[in-house]
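*Asks:* heads up, no residue letters with this:
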């Protein structure tokens, strides 16, 4: 692709297109692998994110705090919570500090499922990175962090 662009438009440097093409392809492949791992546990990525956020946050939090941590609208959060509650993976309780609020709590089944799925998830991510040395992983992570920072600055 780079050679073809250079031949047709020698005045343009096509390397940024190649780089972002690789990022897009890596994202597509990673998302497919992650989805397959989570699907084996009966979860989609959004549901996994809810369970993982609750687990990391101490297994219980307000619905509002959960929505904020997930960067979701209240409606989208409610949709995910409804599915997970119907599956017996979490429960919702009145918030004793806010009469209008709701606390969301992992059930034993939700905690057990999260523990199993996160172990497989991490193993899957490790396999995607298997060809990179620890130093290369750190370098890639640092470079992507810088790229994301500079891209976010362009949005401001």
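*Replies:* Received the coordinates, thanks. Computed from a prediction, not measured in an experiment: that's the story for all the values here.
*Asks:* Only C-alpha atoms from now on, for both contacts and neighbour counts.
*Replies:* Fine.
*Asks:* Output the contacting helices and strands for the biggest helix by length in the chain.
*Replies:* Of all the segments of type helix in the chain, defined by DSSP state H, the longest one is helix 15-39. Where contact means 3 or more Cα pairs under 8 Å, 6 or more residues apart in numbering; DSSP states H and E, helix 15-39 is packed against helix 45-56, helix 108-128.
*Asks:* Nearest to residue 13 among the ones you listed would be which one?
*Replies:* Among the helices and strands packed on helix 15-39, the nearest to residue 13 by Cα to Cα is helix 108-128 (29.8 Å).
*Asks:* Look at residue 41 and give its secondary structure.
*Replies:* Of the three states, residue 41 takes coil under DSSP: H, G, I helix; E, B strand; the rest coil.
*Asks:* let's bring in a second model and compare:
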């Protein structure tokens, strides 16, 4: 166990990832841990903010997955309807996982399932007015919460970081695309 002085010293010597890298450098000095400076921090960042994001959605009676469904419908634009296939492709979840979420959201009156006009066997998922309102309110609260986490960076730093992360993600998506097509 460390005392408060040790914790303060560690904070002035960098962040959590810097501490991990120093430990690995001591144990495996021949290993380049530079990838941790980005991917380790991205993982750490996600773990740090996830509870706050989940708490925000819980305040609206939603879990993260339920919010993702109504947000996907809301950002699709009028008439706020998508096929289940369009939804689970966008959400990157299984059709079974989506069905479970849709059942809960329909029971709550936030979405409804409608027969497609062009094909009576097909179903469309439509956002209700209550779902539209809740999606907007929850998203506004989430963005306000997330903005507080970014206060350590000024506008130019946020723009630069967002651009670099976008470039990194695009490169990773290109590299992983052949593997996804094979599965």
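*Replies:* Good, I have the coordinates. Computed from a prediction, not measured in an experiment: that's the story for all the values here.
*Asks:* Work out the TM-score between the chains.
*Replies:* Here the TM-score for the pair of chains, by TM-score structural alignment, normalised by the length of structure 1, is 0.89; 156 aligned residues with a Cα RMSD of 1.8 Å.
*Asks:* and the helices and strands packed on helix 15-39 of structure 1 as a markdown table, adding mean neighbour count?
*Replies:* Shown next, in a markdown table, are those (neighbours: other Cα atoms under 10 Å):
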| stretch | mean neighbour count |
| --- | --- |
| helix 45-56 | 19 |
| helix 108-128 | 16 |
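*Asks:* nearest to residue 93 of structure 1, of these?
*Replies:* helix 45-56 (14.2 Å).
*Asks:* Give me the mean distance between that closest one and structure 2.
*Replies:* On superposition with structure 2, the mean distance recorded for helix 45-56 of structure 1 (mean Cα distance after the TM-score superposition for structure 1) is 0.8 Å.
*Asks:* Tell me what angle the lengthiest helix in structure 2 forms with helix 39-58.
*Replies:* As assigned by DSSP H, the longest helix anywhere in structure 2 is helix 155-182. Per axes from the mean of the first three to the mean of the last three Cα atoms, to 10 degrees, the angle that helix 155-182 of structure 2 makes with helix 39-58 is 90 degrees.
*Asks:* and the alignment partner in structure 1 of residue 125 of structure 2, which of the three is it?
*Replies:* Mapped onto structure 1 by TM-score structural alignment, residue 125 of structure 2 lines up with residue 104. Secondary structure, three-state DSSP: residue 104 of structure 1 is strand.
*Asks:* From residue 138 of structure 1, how far off is residue 104 of structure 1?
*Replies:* 35 Å (Cα to Cα, to the nearest Å).
*Asks:* if you count what's nearby, which of those two comes out ahead?
*Replies:* Between residue 104 of structure 1 and residue 138, residue 104 has the larger neighbour count (other Cα atoms under 10 Å), namely 23 against 12.
*Asks:* Would you enumerate the residues in contact with the more buried one?
*Replies:* The neighbourhood of residue 104 of structure 1, defined by Cα atoms under 8 Å, 6 or more residues apart in numbering, consists of 54, 60-63, 90-93.
*Asks:* Would you mark the buried spots in the longest helix of structure 1?
*Replies:* Of all the residues in helix 15-39 of structure 1, those buried under the rule 16 or more other Cα atoms under 10 Å are 33-38.
*Asks:* got the angle between that helix and helix 134-155?
*Replies:* 110 degrees.
*Asks:* Measure the mean distance from helix 15-39 of structure 1 to structure 2 post-superposition.
*Replies:* Once fitted to structure 2, helix 15-39 of structure 1 is off its aligned match by 1.6 Å on average (mean Cα distance after the TM-score superposition for structure 1).
*Asks:* contacting residues around that helix?
*Replies:* 1-2, 44-45, 48, 117, 120-121, 124-125, 128.
*Asks:* distance between it and the chain's centre?
*Replies:* 13 Å (Cα atoms, centre = their mean, to the nearest Å).
*Asks:* cool, stretch 57-66 of structure 2 as well?
*Replies:* Offset of stretch 57-66 of structure 2 from its chain centre (Cα atoms, centre = their mean): 13 Å.
*Asks:* Where does it end up in structure 1?
*Replies:* The aligned range for stretch 57-66 of structure 2 is 38-47, by TM-score structural alignment.
*Asks:* First-to-last residue distance for the matching stretch?
*Replies:* This stretch, stretch 38-47 of structure 1, spans 9 Å end to end (Cα to Cα).
*Asks:* Farthest-apart pair in the contacts of helix 15-39 of structure 1, please.
*Replies:* 2 and 117 (40.0 Å).
*Asks:* what comes up buried for stretch 2-16 of structure 1?
*Replies:* So for stretch 2-16 of structure 1, counting by 16+ other Cα under 10 Å, buried means residue 14.
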